[in-house]
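Engineer: sequence and computational prediction follow.
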Amino acid sequence: MKDNIVKIMKRHDILEMVYLAKDGNITKRRVKVIKANHDTFQAYCFTKQAKRTFYFDNILAAVPVIRKEREDVI
């Protein structure tokens, strides 16, 4: 999973993911990855409209957003 997210970051693509939060809630997020570390990555979250830190291990599913869909969101 980490390798795919790093590739998405290098291409400056937006990532859509299903994420398991610390409190156990499952959320669907659209993010733009800013930087990746060993266990975490920082991204701008379009859902929260803020920069957030995410754990790679908490990602349940992730796909890059197709550019056409991306234009509709931004």
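Structural biologist: Great, that's in hand. Keep in mind that this is a model prediction, so the values were computed, not measured. Residues are numbered from 1 along each chain as shown.
Engineer: all contacts plus neighbour counts: C-alpha atoms, from now on.
Structural biologist: OK.
Engineer: residues of stretch 67-74 that come out buried?
Structural biologist: For stretch 67-74, the buried set under the neighbour-count rule, 16 or more other C-alpha atoms under 10 Å, is empty.
Engineer: for comparison:
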Amino acid sequence: MNGLLKRSLESGEILEMIYLSNKNQLSQRKIKVVDISSNTFRAYCFTRRQPRIFRISNVLSIGPERKKFWEGAAC
């Protein structure tokens, strides 16, 4: 996961993440990584439309943004 976060930080790639908050609430978010530390990372959250700090240990799933199959398709 750290490699994916670093790659996103360097390239500006948008990631999709499933996150478990400290209050045990699940959320699915699109993020852009801004900074990484040992236990947390800062990212712009497109869901909340603001910068957020996330605990790496609370990330349940993370990967590149999935494109819908019809995006870019000729009609």
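Structural biologist: Here it is on my side, so go on. Only a predicted model underlies this, so the values are computations on that prediction, with no experimental measurement involved.
Engineer: TM-score them against each other, please.
Structural biologist: Laid over one another, the chains give 0.84 as their TM-score (TM-score structural alignment, normalised by the length of the first structure), with 69 aligned residues with a C-alpha RMSD of 1.5 Å.
Engineer: what's near enough to touch A50 of the first structure?
Structural biologist: Contacts for A50 of the first structure (C-alpha atoms under 8 Å, 6 or more residues apart in numbering) come out as Y44.
Engineer: tell me which residue of the second structure lines up with it.
Structural biologist: Under the alignment (TM-score structural alignment), A50 of the first structure pairs with Q50 of the second structure.
Engineer: what about the helix or strand containing R30 of the first structure, distance to the chain center?
Structural biologist: Element membership of R30 of the first structure [criterion: DSSP states H and E] is strand 26-36. With C-alpha atoms, centre = their mean, to the nearest Å as the basis, the distance from the averaged C-alpha position of strand 26-36 of the first structure to the chain average is 2 Å.
Engineer: buried residues, whichever helix or strand comes after that strand. List them.
Structural biologist: Later in the chain than strand 26-36 of the first structure, the nearest helix or strand by DSSP H and E is strand 40-45. Of the residues in strand 40-45 of the first structure, those buried under the neighbour-count criterion (16+ other C-alpha under 10 Å) are F41, Q42, A43, Y44, C45.
Engineer: with distance to P64 of the first structure as extra columns, can I get those in JSON lines?
Structural biologist: Output for the buried residues of strand 40-45 of the first structure, formatted as JSON lines (distance: C-alpha to C-alpha, whole Å):
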{"residue": "F41", "distance to P64 of the first structure": "16"}
{"residue": "Q42", "distance to P64 of the first structure": "16"}
{"residue": "A43", "distance to P64 of the first structure": "14"}
{"residue": "Y44", "distance to P64 of the first structure": "14"}
{"residue": "C45", "distance to P64 of the first structure": "14"}
